[in-house]
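A.B. asks: dropping the sequence and predicted coords here.
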Amino acid sequence: MKPLPAVGLASSLVQIIDFSVKVLQKEYKIYQSADGDFIENPTLLQNAVDNLFRLLFQLENNDLKKLSADPKRGKLSEAAEHLLKLGDETKLLATPLIDAILQAQAKGSYGDPKWTTLREALLTVWKKKDVTGLKKKLRNVRKDVDTSLLLALKQYLNQSAETGLPVFSAEDASHVERWQNDAMDAVHTNDWKPKTKKDVEGFSKHVDLLVQVENQAHFYSQMFAKLYFPHMDDRLHTLSAAHEGTFDWIFDSNNDESKTIHCINLLDWLSDSSGQNLFWITGKPGSGKSTLMKSLLRNPRLFPSLESWSDSAPGIITGFFFWGSGTKLQKSVEGLLRSLLYEALQDMLYGPLEQDPILVQLLFPSRWNQFASYGGGMYPFTVPELRLSFDLMISDVTRKFFLLIDGLDELDDYPNDIIDLLLSATKRDNVKICASSRPSPGFQDAFQERPRLVVDQKTRKDIQAYVQQMFNKDERLSRLRQEQTKDALEQELVHTMAEKSSGVFLWAYLGTDSLLQAGDELDEESDGLKVVSTRLKGLPLDLNLLLTQIFETMGQDDLWQASRLCRLIDAHGYPGLLSLSFSNDVDTRSSLHADIRPLKDSEVTKRLDDMTDLLSTKCRNLFSVFETSGSESHDVGHLRVTYAHRCIRDFVHTRPVWSKICEATGNDSFSSDEYWANASLWSLKTLQARRTSHIEVLRIWDDLAWCIEYALRLEDHDKKVRVTYLDEVGRAAIIERRDQISVMDLPQGVTVESFLDIAVWLNLQGYVAIKAKSAERKEIKHAMEYSKALRRQLGISGEVFWIGEKKRIKSAYGQSALELGQLLEYYAKPVKFATSKPKFEIPEHE
């Protein structure tokens, strides 16, 4: 059973009332960190405003209010009706408080003395009697809330006694459910009555606990949300699982061949307690280090050794895979620390350990104190802070931590920080780290005396097994396995491939694929295996030379297609497979004429199959498709494309190869932004609504924002505003789908009526100036009101969540809009006589 709707509403009411009272109290001091890193006055006030807006939104979207608006529901109880009225009253009290805080923020200036209370700031715009008057009204409302909630719980208890309605079980209950159950027990035990002042006061203390647990729960969820970042595990998912029968040697502690140069193998190292707590896996580029690391992550075959080391202490296993081709966080120390903290805390709190969530407060004490004080602590993480929290986490010697960290050489910065982090952490007896990297000088100097494994020295048999598997799967070669001599020749080929690869799995992968591309030559009339043998002799030993040969043997059409995809993927990062198919359309205006409807399953399948065929045949498997969810669901949204290996990406980016790619695609005449603008509009128009609970949700914001971003990039290039394109974006996102838009898709709290609302809010000056002349007056007025309300609600740096890394939108958002505002004011007036039109240069457009 879910919490009673009255409890949810009362919780929201008490939270906003109590926080507002704290803001008004002269006794309530602002928390400032003891390290002297003071929070500036404007930031303090913005944090308080953000928290009030959050609580107001929570108040506006409570379940009881939704029930009251449902015509199918019967009449609400007297207590519920009164709580709804108190909600309206509280909103009326909180709104002027927000306005006053914003006025104080605007009135302040840099260098003002630091406030010790938020009340001091309010007294710069309000009189003392205004502050005390509002505080008194809020406290009166709080008393009424306590009384009404007590009445609601009392009525439920009476009803349950009469009808046998269930009361909560403590098992698997949420914090609100547990609180409600405890409160009901207290009401029943003490026989509290809503009309007795002393009883209400006693019950009020239980309500205070509700606010406490709700605030803690919100803080915990926000910390997890700020640690988490999109695509955190994508690099792990790009890696194929190890082929059957490969890398098994690493789990054999009795095999002398698996011993490392430094005495012990991985399993022995895991169970060892001598203090050698860092194990380095290294090897040539493409030798299979990352595939090996993936096979080790949470592998049950490691557990006996880990248990031998950890003894009775609970163990935490987590990992991180750096990715040089990924986003900034995927190749930074910040991303590493956020991922490790997020995964470890999830394991400790929600895994078998089920530890107290107060652990989050202990790891982020300053943030918790700021949040409890004035709603702060929600700013972006810094690396020093994350490092401190990480050190606090692993300092608990009652837990053992085993961390796998892959691809240290893919870090964006110099290796000093990561080396210091690893060596410092592994000085602790309760931490073991298995890390992998190429044998770069920095890592060689730091780790060469540590237990280590050189992968390419161990993989000869693995590569033989892989090549044999690929040969066995090839239908054309299977027809040739008729005579013993041919079997012997095949074994010789497999052996030669393993020898020539020199332990580099990537060479074996590309070389085998190159051999099997001889499809037309492998027929029963000729000795196909000898053809393969001849081709094998022509494969160069060097990996870069092999890649050069692959490019040079491409036909003109294949080279053109592969080059297009190189440029499209480079411009995007690692796009979705369906999105890439949209961007590969040579007609960059095709999306303008496309229907606004989800694609049929047959249409999606054809696009995906065609794109996969292009990647494997024309592009010679230089790219790979992977599933970001880590499952095999093959959800269209989870299928993405990237380079098959970092070595291929590095090779493509060498000057002679990139020059050849650019030449094949027309050099400067190829605009990746144009193709991706077309793809983004295709994605927007074909979005599929998804059912969440009982409603259809259409998540449009990401595609909408990318459409705007690419339109602005193109405008920067030729100074032409993409009016036709943006009009179509607005039609696809807002006009044609108005009834489908969920409150989750666009900023909450204000309603979008047209694309002009979005354009004014984001300050798309060229587009707005062009459209203002022909727009209806009410549309312009609504756009101005929408922008004002949203910027007020989001506050300073409010674009962080909505704009993110879209640099061109961020630039537009932050520009001065004074002249544009004057132009909008002019067109919004009903009568323009005697009013001069502001000067605003109308840009070129198409």
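C.D. replies: Arrived safely. Numbers count the residues shown, from 1 in each chain.

A.B. asks: going forward, measure contacts and count neighbours with C-alpha atoms only.
C.D. replies: Fine.

A.B. asks: can you map out the strands along the stretch 651-800 of the chain?
C.D. replies: Under the criterion DSSP state E, counting those that start in this stretch, the stretch 651-800 of the chain contains strands at 690-692, 695-697, 720-721.

A.B. asks: so which of those strands has the densest surroundings on average?
C.D. replies: The highest mean neighbour count among those, using mean count of other C-alpha atoms under 10 Å, belongs to strand 720-721: a mean of 20.

A.B. asks: before we go on, here's another structure to hold up against the first:
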Amino acid sequence: MLDPLTAIGLAGNVVQFVDFTAKLIAEGRAIYKAGATSENEDLEVITRDLIGLNGKLLSVSPPDSGSVQESEDEDLQHLAKRCVELGKELLSILEDLRMSGSYTRWDSFRMATRTVRKKDKIEGIQKRLNDIRAQLNLHLIALLRFMEMDRTDQLIQLKDEILMAIQELSQRDKRDRLQKKLLSKEQYLQPEANNVQDLSAISSKLSDLSQEGERVRREQRVLFSLRFRSMDVRHSKIPEAHNTTFNWIFEEAAEDDSLPRVEFMQWLRSSGDIYWLSGKAGSGKSTLTKFIASHPRTMQALSLWAGQHRLFTASHFFWHAGTDLQKSQEGLLQTILYDILRKCPDLIPAVLPFRWQAYGYSFENPEAWTLPELLTALRRLIEHDLSAKFCFFIDGLDEYYGNHVEIISLLRDLITSSNIKICVSSRPWNIFEDAFGKNSSRMLALQDLTRNDIQLYVQNHLEENEHFIRLKTRDPRCVDLVQEIVDRAQGVFLWVFLVVRDLVQGLTNSDRIVDLQRRLRRLPTDLEPYFKHILDTVEDIYKDQTAETFQLCLQARSPPLLMVFSLLDEEDPKFALTSSVSPLSVDEVAARYHEAHRRLNARCKGLLELVGDPIHDYFWETFSVQVDYLHRTVRDFLQGSEMQDYLKMSAGRHFDAHTCLANASLGLIK
């Protein structure tokens, strides 16, 4: 009699033998019926398909750009070649395991034995193929990302070039001047102009006209080279000042004696210097800068300073989340030069002699603008015998991407000329406090001056709501609610905007005054906790998509198009690889526009918003409107380590921004 352990071992061997035999019988039956197992047949079909796809990749010539895209393409070619080699090796094994011609059941059984023996080798090759296929996917995704970025840049650049050409070519002074010259020469083109003197006059006039046309052409080319695609994006995104707010900056004396004195008008009319608009995050610095930069009262006061001199103004708005030129010295200087020279293009030959000559000799564009070239051009402009005064409005010094000592040094260097004055805005950081905060008559702290503006804003927006109007007639505590909002705001307009939006939602639900007070008092008074509170209200089912959306915005080099989010939301994760190539219909574009906008609102609760110039054409809007942060403070908040951990935890699956952009890129050509 066997001992228990021996019996168990023997039973195990019997089970293994029976299992192995059953597999052989099943394999043999499949081979006898079809010449090969169904598993091997499927594997053969997949492998041949994989070889075919990689053969197509190998047939594509790599680019010669020497760029990152070229590197990705070379890696892709290498992986494709290795994939083809392994695939052929696997096909050779599978072919060896296929029966051909006439064969018996015993032949099938022997082939099944060989199949089982080579199973490990087949699985090993199959695993290596899967690994290579995964690497191919990653490299293909990265390559497609570069393609998407290039295609998007080209589309936007083409649109901006068209708009720019229309704008510049429609300058009235140039158009009228040429038109008058043409009309003045019409008399010389009559049939009776048949003598030599008339022909000589015609020739002279046409020569003058040709020279004038050449001059206009050069001027437009120089201006076009100075202008960059994102020059006006930040300015257009900044909200307009609410009705009657910020008017206090033009008053000689404060209406409320408890408020600090503002001497901005005196500065506008006096000699050159720097005026600093200081303010906490979200206090409305950019809105105020935009408000004063083009206000008629600003121009009137500056005209008194300029006297008999010509007056030129220019403005630039730094944007930390934007392109390189939106946050660099080069972008600042190009904007200033463009703003001034487009108003007085006759100065271009003297200010930019090299560019002027270059555009005369060739139609090719010279090299990109450099910082030394731009600085030299600006000095030439200032020192030119122009009898002119210059005032620059520069917003967001804290959003300058670089050493802030550099930008401060540049500004101080500029105001060494008595013909220049500069108004700047920034957060109250120590470096700006040290540079600009020593003269109280040349600065203001915005959060200390906006109490009345905030009260007016809250009253106007709440009283636009019919539910609040009815509630106010029944409950006098509505007045106290407005005052409580103003008291808690601490001069931060962005916080007020968010609170009013929250309260309006409560009014939509017919909240009582006690409900509105409860809403207000549970809202954080600091912005970052407020943003966290907003994200906590996102429905759980959306939180992984919310995290993906924010991560995409953080990874993008510029605000992504709305269409990217539409394509990102596709249910099929292989949408970009499986979609057919065909144009999008107008109806489909309109549907994608509406759906993407609504989904964005539901998942991000207003922390992201649409930016751009709506043109009431869904097709062009969908491919031009971008998605950007409600405010820079939202981006700062999302970039924090705590929030990054929160977003990763909220995501239901691994997020790869490169994957999202790649899917979007192929989705654009559905």
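C.D. replies: Sure thing, it's come through. The model shown is predicted, which means the values in this text are computed figures rather than measured ones.

A.B. asks: one step back: pipe the strands of the stretch 651-800 of the first structure into a markdown table and attach distance to residue 99 of the first structure per row.
C.D. replies: Output for the strands of the stretch 651-800 of the first structure, formatted as a markdown table (distance: least, C-alpha to C-alpha, whole Å):
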| stretch | distance to residue 99 of the first structure |
| --- | --- |
| strand 690-692 | 35 |
| strand 695-697 | 33 |
| strand 720-721 | 36 |
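
A.B. asks: nearest to residue 607 of the first structure, of those strands?
C.D. replies: Nearest to residue 607 of the first structure among the strands of the stretch 651-800 of the first structure is strand 690-692 (21.1 Å), distances taken as C-alpha to C-alpha.

A.B. asks: sorry, back to before: nearest to residue 49 of the first structure, of the strands of the stretch 651-800 of the first structure?
C.D. replies: strand 695-697 (28.7 Å).

A.B. asks: what range in the second structure does that closest one sit on?
C.D. replies: The counterpart of strand 695-697 of the first structure in the second structure, using TM-score structural alignment, is absent.

A.B. asks: cool, stretch 10-23 of the first structure as well?
C.D. replies: Under TM-score structural alignment, stretch 10-23 of the first structure corresponds to no residues of the second structure.

A.B. asks: do stretch 453-471 of the first structure as well
C.D. replies: So stretch 453-471 of the first structure sits over residues 444-462 in the second structure, by TM-score structural alignment.

A.B. asks: what's next to that stretch, contact-wise?
C.D. replies: 242, 245-246, 259-260, 262, 276-280, 283-285, 468, 482-483, 485-486, 490-493, 496, 500, 504 (C-alpha atoms under 8 Å, 6 or more residues apart in numbering).

A.B. asks: now, of those, which are buried?
C.D. replies: 245-246, 262, 276-280, 283-285, 468, 482-483, 485-486, 490-493, 496, 500, 504 (16 or more other C-alpha atoms under 10 Å).

A.B. asks: find the nearest non-adjacent residue to residue 149 of the second structure, please.
C.D. replies: The spatially closest residue to residue 149 of the second structure, leaving aside those adjacent along the chain, is residue 665, at 7.9 Å (C-alpha to C-alpha, 6 or more residues apart in numbering).

A.B. asks: strands - which of the buried ones among the contacts of stretch 444-462 of the second structure land there?
C.D. replies: 276-278 (DSSP state E).

A.B. asks: quick check: longest helix of the second structure.
C.D. replies: helix 119-169 (DSSP state H).

A.B. asks: tell me how far the match of stretch 453-471 of the first structure lies from the chain's centre.
C.D. replies: Computed by C-alpha atoms, centre = their mean, to the nearest Å, the chain-centroid distance of stretch 444-462 of the second structure equals 30 Å.

A.B. asks: now swap in stretch 392-410 of the first structure and tell me
C.D. replies: On C-alpha atoms, centre = their mean, the centre of stretch 392-410 of the first structure falls 22 Å from the chain's centre.

A.B. asks: in it, what counts as buried?
C.D. replies: Under 16+ other C-alpha under 10 Å, the buried positions of stretch 392-410 of the first structure are 393-395, 399-410.

A.B. asks: stretch 634-644 of the second structure aligns to what range in the first structure?
C.D. replies: Alignment of stretch 634-644 of the second structure against the first structure: residues 648-658, by TM-score structural alignment.

A.B. asks: then stretch 304-322 of the second structure?
C.D. replies: Going by TM-score structural alignment, stretch 304-322 of the second structure sits over residues 308-326 in the first structure.

A.B. asks: mind checking the SS state of residue 230 of the first structure?
C.D. replies: coil (DSSP: H, G, I helix; E, B strand; the rest coil).

A.B. asks: and of the strands of the stretch 651-800 of the first structure, who's closest to residue 563 of the first structure?
C.D. replies: strand 720-721 (27.9 Å).

A.B. asks: most centrally placed residue in the second structure?
C.D. replies: In the second structure, the residue lying closest to the centroid (C-alpha atoms, centre = their mean) is residue 559, at 1.3 Å.

A.B. asks: counterpart of that one over in the first structure?
C.D. replies: That one, residue 559 of the second structure, aligns with residue 574 by TM-score structural alignment.

A.B. asks: residues in contact with that match?
C.D. replies: 325-326, 640-642.

A.B. asks: where along the first structure do the strands fall?
C.D. replies: Counting by DSSP E, the strands of the first structure are 278-282, 315-321, 400-406, 431-436, 452-454, 623-627, 639-643, 690-692, 695-697, 720-721, 844-845.

A.B. asks: from residue 394 of the first structure, how far out is the aligned partner of residue 376 of the second structure in the first structure?
C.D. replies: In the first structure, the residue paired with residue 376 of the second structure according to TM-score structural alignment is residue 388. With the distance defined as C-alpha to C-alpha, to the nearest Å, residue 388 of the first structure ends up 10 Å from residue 394 of the first structure.

A.B. asks: next one: residue 636 of the first structure
C.D. replies: Taken as C-alpha to C-alpha, the span from residue 636 of the first structure to residue 394 of the first structure is 39 Å.
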